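[1] below is the sequence, then the predicted model.
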Amino acid sequence: MRPGRLTAMLSYGSYVDGQDRPGTQWVYTVRASAMLRDFFGSVRTKRALESGQLAPEDAPEYVIGRSAVADPHEVEAALQSASRAADEWSAAPLATRLRLVEVFHELVREKHDEIVDLMIAEGHPSALARWEASGILANTAPETREFLASQMAHRVDTVQRELTVRRVADGVVCLNPPQNATIANVLLGIWALAAGNALVVRAPKSAPLGVMHILRELIAPALEAVGAPAAALSVLCSDAPATMRAWLESPLVDDVMYFGGSRQGIEFGAQCVAAGKKPVLELAGNDICVVWHDADLDLAAEALTEAFYGSGQICMVPNVAVVHPDVADELLAKVTARAAAIRPGYPEEPGTLLSPVLRTDLFKAVLDQALEGGAELVCGGRRLAVSGEVDEVGGLFLEPTVVRVDGLKQARDLEAVRHETFFPLLPVVVPAPEETEGLLETVIDFVNTNEYGLRNSLWTGDRAVVDRYVARVRGGGLLKVNDSHIGFLPVLPTHGGTGLTGGPGGEGNYPVLRTSHLQGVSVAYGVRPTEAVFADLDKKEASV
C-alpha cells in the first residue's frame, strides 16, 4: 500500500519467492458498475493512470486497485523459485498438505463477504458471486478432503512388507485461469499445492486484481500457517503469449492448467505434450439437460433458466435442452415466463443475473442461423440497456433467448446446438413424431454423441429411466439427476470433462489427482531378494 488515496486502493506487485516486487508498469482495475454508468469516462481514467498522466493518489474512488505487470525476468524467477520449493514441499507429509486445504477453507469462510464483494466489483452479478463462493467451499469441504485423502495413498501391511500405492507431486504446476471467472477457477490451485506441487499463476491482464488479491490473502497465509515454503506460490500479471511460451520452453515446468476455448485449448495441449508437459485442460462446455415426460416441470424449468445466468457466459450452464414431446409446450411456457423475469442491472443489485455481452454481432449470427435452419423463436433475441429497456444500437445486454428445434436428427446442423455459444441462448430440442419409438435410447445416443462433455443432467420421476440414463451416458465430468445443473456439491468434481471439454484423457477434474502421478512403494523386512523374485512362480508350481 502507498500513502494518500492508495490506502483505500489495493496494490500488488509480482509475488515471487515470498516477496512482493513492485513494478514500473501497472494495470488498474475499475469497478464494473462505473464502467456501465460511464464506459468511455472510465476507460479514459484507466488509460490516464496506466500511462502516468494521472497520479494514483488522484484516482477516483471507482478505481479499486492496481497490479504490477511482470517482465520476462520475473516470469523466469518465478519458475526458478517454484522449482526449488517443489523439492521441499513435495516431501511434506500428506496430512500437512491436506491441513493446508483445511486452513484455506476456514479462511474462505472467514473472508466470504470480501471474496463476494471483489467478484461483484469485477463485474459478477451478486447472486452469481455467492454461487461461485459456494463452489469454492464445496470444493474444499471436509467430505471432499476426506475422499481425496483416500485417493492419495493406500497402504497394505503384510508379514514382511509395507506396500503402498500413492500419488506423488508432478513438480511445478503453472495455472492460466479464464478471464470470465478468474477468482473461482484460480482457487483450484489449492489442490495442486495439496498434491505437493509448487504453483505459478498468471493473472490475466484484463482482470488481474481478484487473482492477485485472493491468492495473497487466502493461499499465501494458508501456506504460512502449515509451514510450507513461501516460494511454493508465485503470482504474476503478465502477457499471455509470452508467458505461455516461456512455460512451454522451460525445463522446470511439469504441468500446465489451461482454461480457454476448445480449438485453442486442444492445440495448446498438443504443444504441451510435444514439450514434455502434462496439460490439464478446462475448455468449452456444451451441456445437455434432458426433461422426460414425468418430470416436475416447475423444477425443470427453474433448472433450465440457469442457462441465462451470467448471460450464458459460464461453461457449466445447460446449453441445450432435450424435452419429451408430451410436455414440450407446457415446459416452454414455464421457461418463457421465468426467462422474462431475468433482467440486467448493475452487479451490486441483488436481482441481477445477466452480465454484459460484447459479441452481440456474433449472437445475432448464431440466432439467425438457427432460425434460417428451421428453429422457432420462442422468446428474446434483442439487445437491452442496463435499465432493461430494449436498445438495439448500444445495449450491452441480451434478452434471455429460447428457440424451439423440432427433431433430433438435424438439430446439430445448428451452431447453437452443436457448439457452446457463450450467450443467453437456449435451444430446446423436441424429438419428432417419427423419433418416439425407443425414444429414451435415441435421446441417450444424442447425449453420447455430443462432442463436448462437462455436465449433463436429467429430470424424470421414473427410477428405471434414471438407472438407464446413468448406466449409458458416458460423456461428462458430472451427471446431475433432478438437481440444479450448475449447483456445487461436496465430493463430486466441480470441473473437468470429456471430449472437447477436457481434451484427450479428459475426465472429472480433481486437481490434486490430475497434477500428481501414481507410484507403488514396497518396504521389506528380512526378505531374501531371490525368494521375492520367484515367490509367485514357486506357489504356482506347488499348486500344480
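    That came in fine, so what should we check first?
[2] drop to CA atoms for contacts and neighbour counts, all remaining ones
    Will do.
[3] can you say which helix or strand has R245 in it?
    Take DSSP states H and E as the rule and R245 turns out to sit in helix 240-249.
[4] please apply the same query to R47.
    According to DSSP H and E, R47 maps onto helix 39-51.
[5] and the contacts of the helix or strand that that helix is followed by?
    Per DSSP H and E, the first helix or strand lying C-terminal to helix 39-51 is strand 63-68. Applying Cα atoms under 8 Å, 6 or more residues apart in numbering, the contact partners of strand 63-68 are 8-14, 22-31, 46, 208-209, 212, 236-237.
[6] with stretch 22-36 instead?
    With contact meaning Cα under 8 Å, 6+ apart, stretch 22-36 is reached by 12-14, 41-43, 46, 49-50, 62-70, 120-123, 205, 207-209, 346-348, 386.
[7] buried members of the residues you listed into PyMOL, please.
    Filtering those down to the buried ones (16 or more other Cα atoms under 10 Å) takes a single PyMOL command:
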select buried, resi 12+13+14+42+46+49+50+62+63+64+65+66+67+68+69+70+120+121+122+123+205+207+208+209+346+347+348+386
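[8] secondary structure class for Y15?
    Assigned by DSSP: H, G, I helix; E, B strand; the rest coil, the conformation of Y15 is strand.
[9] so which elements touch the helix holding R47?
    Helices and strands touching helix 39-51, by 3 or more Cα pairs under 8 Å, 6 or more residues apart in numbering; DSSP states H and E, are strand 26-30, helix 32-37.
[10] tell me the most buried of these?
    With neighbours defined as mean count of other Cα atoms under 10 Å, the helices and strands packed on helix 39-51 peak in mean count at strand 26-30, which reaches a mean of 23.
[11] next, the angle from it to strand 63-68.
    For strand 26-30 and strand 63-68, the angle between their directions (axes from the mean of the first three to the mean of the last three Cα atoms, to 10 degrees) works out to 160 degrees.
[12] what's the angle between strand 26-30 and helix 39-51?
    Using the same axes, to 10 degrees: strand 26-30 against helix 39-51 is 150 degrees.
[13] report the distance from strand 26-30 to the chain centre.
    24 Å (Cα atoms, centre = their mean, to the nearest Å).
[14] where do the strands sit along the stretch 251-400 of the chain?
    Under the criterion DSSP state E, counting those that start in this stretch, strands of the stretch 251-400 of the chain are mapped to 255-259, 278-282, 287-291, 318-323, 376-379, 383-384, 397-398.
[15] adding another structure so you can compare the two:
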Amino acid sequence: MVSTLIKTYKNFINGEWKNATTEHVEASINPADKFDIIGYVQKSSIVDLEQATYSAKEAHKQWKKLSAPVRGEYLYKVASQLEKNADDIAEVMTREMGKTLSEAKGETLRGVAILRYFAGEGMRSIGDVIPSTDNEALMFTTRVPIGVVGVITPWNFPVAIPLWKIAPALVYGNTVVFKPAQETAVTATKVIQCFEEAGLPKGVINMVTGSGAIIGQGIVEHPYINGITFTGSDEVGKLVGEGALARGAKYQLEMGGKNPVIVAEDADLDLAVEATISGGLRSTGQKCTATSRVLVHSGIYDEFKQKLLNKIKELKVGNGLNSDTWMGPCASENQLNSVLSFIQKGIQEGAKILHGGKQCDAEELRNGFFVEPTVFDNVKSNMKIAQEEIFGPVLALIKVDSLEDALDIANDVKYGLSASIFTTNISNILSFINEVDAGLLRINSESAGVELQAPFGGMKLSSSHSREQGQAAKEFFTAIKTIFIKR
C-alpha cells in the first residue's frame, strides 16, 4: 500500500513535472533501514517515453542553434544550483543508495566540477583548417550535435555518472532523454530540479523513470533518439549495443570491471594496504573501478596479508549518515544477495575466508543490507570470484612469484577497465604500462579513481572502445563536417 504521506516523484517532460500514464509506483528504500521509504518512483509506460522523446526532438531545433558559449552559460547556472543544494542532495543519496555522507557530498561537488568543466568546453575550438590541394579553396572541419541523446545510468554514482554524460551532450548542442536507475531515482530528481531552476528551455532535458525492460529498451529502439550512452552491466550493455546497431544509432557503453592491484616485492606495503582497502571497500565495493583482485608477490605475501587484515578489522560498518561509519550497506537487497552468493561460490571452489564472509548481524544493522568486508586467501585465477564482477566489498588475494605471473593473471579476465601497481622499480612500471590490458592505469595509487578532465573507458568487455569525460567526450556527442569553399 502506498502511503499518502510520502512523496511520489514525477517525470520531467518538456519543462514540467508530470504524472506517468500508469498508476504503478515502487518504493525507494533506504538500504541501511528497509523500513525507511525515501519516496515512491513512477513505473512509466512507453507513452511517457514517447512524450519525452518528442519534446527533446522539438527542442533540439532551437537548442542546436544557440552558440556553444551560450549553452555553456546554462551549465554554469546548473552548477551553481547543484552547489547550493549539495548538502540536501548528498543526504538523499546516502539514504537512497547507502554510501557514506562524506562520499555522497564529494560526489555531488564533483558533479559541480563536471558541469563547470563542460560549460567551459563551450568556448573551445571544435574544428581545424586543413590545407587544400586547390590554392583557391578553403577547407575546414566543424562539429555538429548528433541530435537527441538517450542517457541510461546505474545506481552507484547517481550524480556523477549522469552529469558526465548529460553535460557534454548539452554543451555540444544535443537534447537529452534521461532514464536513471530506479534505485536512485529520487536523487536523480533532485539533480534534474537544478536544471529546471537554471532555466533551461523546455524539452532540452527530460527524465523518465521506469524499468529497463520498458523505458530502457524503448530508448534503445526509438527512432527519434540518435545516440545512446549507457553505463551498467555487460549483459545489458550488449543488448543496448545490438539494438542501437540494428537501427543505425550511435552508442557508447561503459560496463564491468575486474580490476587488479599488483603489489611488487619492492612495494611500500603500508601505502599498498591503504590503497587496496580504499580502492576495494569504499562505497562497499560498488564501483566499476573498484579493486577486486590483489596480486601479491610471494616474498612479501604474508606480511602484506597481515597488515591488510589488521587494518580491515578497524573498519566501522554502519549507516552512512553516521559520522563514524567507514562503509555503508549494499545498495539493495538484490545486491546483498548477489554478493553473498559470490562469497558462497568462493568457499565452494576452495578459497579460504580470512575475514568477513557473512551478512552483518549486529542488532543496529539487522534492518539493512549490510555485509562484512570480506577477504579471501588461496584464490586461483580460474575461480569465479577471480573472474566475475562481484560489485561488493570482497577482495581476492592471489600469490604470484614474479611480475610476469602477475601481468598474465591481471589480463586473464574478460574485462579491462582499470588496474594499479605498487612498486618503486621503473622497469616494473614500464612493463605494467606496456602489458596490462586496461583503459585506466594507476601507479602507486588505488585502482578506483577517475579525473573528470581525462578520458575514461576500458578495453575488452569493459566498454564499446569509446571514451567518456574530458575533451574525448566530444567524439561521441558530435559528428564531424568537412567543408570545402571554392572562391
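    Nice, I can see it. Bear in mind the structure is a predicted one, so any value in this text is a computation, not a measurement.
[16] quick check: TM-score for this pair?
    The TM-score (TM-score structural alignment, normalised by the length of structure 2) is 0.86; 474 aligned residues with a Cα RMSD of 3.1 Å.
[17] circling back: who touches the helix holding R245 of structure 1?
    By Cα under 8 Å, 6+ apart, the residues outside helix 240-249 of structure 1 that reach it are 72, 75-76, 174, 202, 204, 253, 256, 271-272, 275, 277.
[18] list only buried entries from the residues you listed.
    The buried subset of the contacts of helix 240-249 of structure 1 - by 16+ other Cα under 10 Å - is 75-76, 174, 202, 204, 253, 256, 271-272, 275, 277.
[19] helices of the stretch 151-300 of structure 2, residue ranges please.
    For the stretch 151-300 of structure 2, applying DSSP state H, counting those that start in this stretch gives helices covering 160-171, 185-197, 217-221, 234-247, 269-281.
[20] could you look over these and pick the most buried one?
    Ranked by mean neighbour count under mean count of other Cα under 10 Å, these are led by helix 160-171, which reaches a mean of 26.
[21] how far off centre is that one?
    Taking Cα atoms, centre = their mean, one finds helix 160-171 of structure 2 lying 12 Å from the centre of the chain it belongs to.
[22] which pair in the buried ones among the contacts of helix 240-249 of structure 1 has the greatest spatial separation?
    The span of these, defined through Cα to Cα, is set by P204 and A275 at 23.1 Å.
[23] list the buried ones in stretch 236-245 of structure 1?
    Result for stretch 236-245 of structure 1 [16+ other Cα under 10 Å]: buried residues 236-239, 243-244.
[24] among those residues, which one sits closest to T515 of structure 1?
    Proximity of these to T515 of structure 1 (Cα to Cα) peaks at M244, which lies at 17.8 Å.
[25] now do the same for that closest one: its match in structure 2.
    Taking TM-score structural alignment, M244 of structure 1 has G216 as its aligned residue in structure 2.
[26] tell me the spacing between its match and I225 of structure 2.
    12 Å (Cα to Cα, to the nearest Å).
[27] part of a helix, is I385 of structure 2?
    Yes. With the criterion set as three-state DSSP, the secondary structure at I385 of structure 2 is a helix.
[28] for the nearest residue to it once chain neighbours are set aside, give me its contacts.
    Counting by Cα to Cα, 6 or more residues apart in numbering, I385 of structure 2 lies nearest to G346, which is 5.8 Å off, once chain neighbours are set aside. Residues counted as contacts of G346 of structure 2 (Cα under 8 Å, 6+ apart) are 352, 376, 383-385.
[29] scan those and report the most crowded one.
    Top of the contacts of G346 of structure 2 by neighbour number is I385, holding 26 neighbours under the definition other Cα atoms under 10 Å.
[30] residue contacts, the aligned residue in structure 1 for that residue?
    By TM-score structural alignment, I385 of structure 2 lines up with A416 in structure 1. Residues counted as contacts of A416 of structure 1 (Cα under 8 Å, 6+ apart) are 366-367, 370, 425-427.
[31] for these, which ones persist in structure 2?
    Conservation of these in structure 2, assessed by both residues aligned by TM-score structural alignment, their matches' Cα atoms under 8 Å: retained contacts are 366-367, 370, 427.
[32] could you list which of the residues you listed belong to helices?
    Judged by DSSP state H, helices contain the following of the kept ones among the contacts of A416 of structure 1: 366-367, 370.
[33] JSON lines please, covering these and showing distance to R359 of structure 1.
    As requested, those are exported to JSON lines (distance: Cα to Cα, whole Å):
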{"residue": "V366", "distance to R359 of structure 1": "11"}
{"residue": "L367", "distance to R359 of structure 1": "13"}
{"residue": "A370", "distance to R359 of structure 1": "17"}
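[34] for V533 of structure 1, state which of the residues you listed is nearest.
    Distance to V533 of structure 1 across these (Cα to Cα) is lowest for V366, with 64.6 Å.
[35] and the closest one, how far is that from V317 of structure 1?
    V366 of structure 1 sits 18 Å away from V317 of structure 1, going by Cα to Cα.
[36] just L107 of structure 1 next, same as before
    28 Å.
[37] rewinding a little: in JSON lines: the buried residues of stretch 236-245 of structure 1, plus distance to I486 of structure 1.
    Below are the buried residues of stretch 236-245 of structure 1 laid out as JSON lines (distance: Cα to Cα, whole Å):
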{"residue": "L236", "distance to I486 of structure 1": "30"}
{"residue": "C237", "distance to I486 of structure 1": "30"}
{"residue": "S238", "distance to I486 of structure 1": "31"}
{"residue": "D239", "distance to I486 of structure 1": "32"}
{"residue": "T243", "distance to I486 of structure 1": "32"}
{"residue": "M244", "distance to I486 of structure 1": "30"}
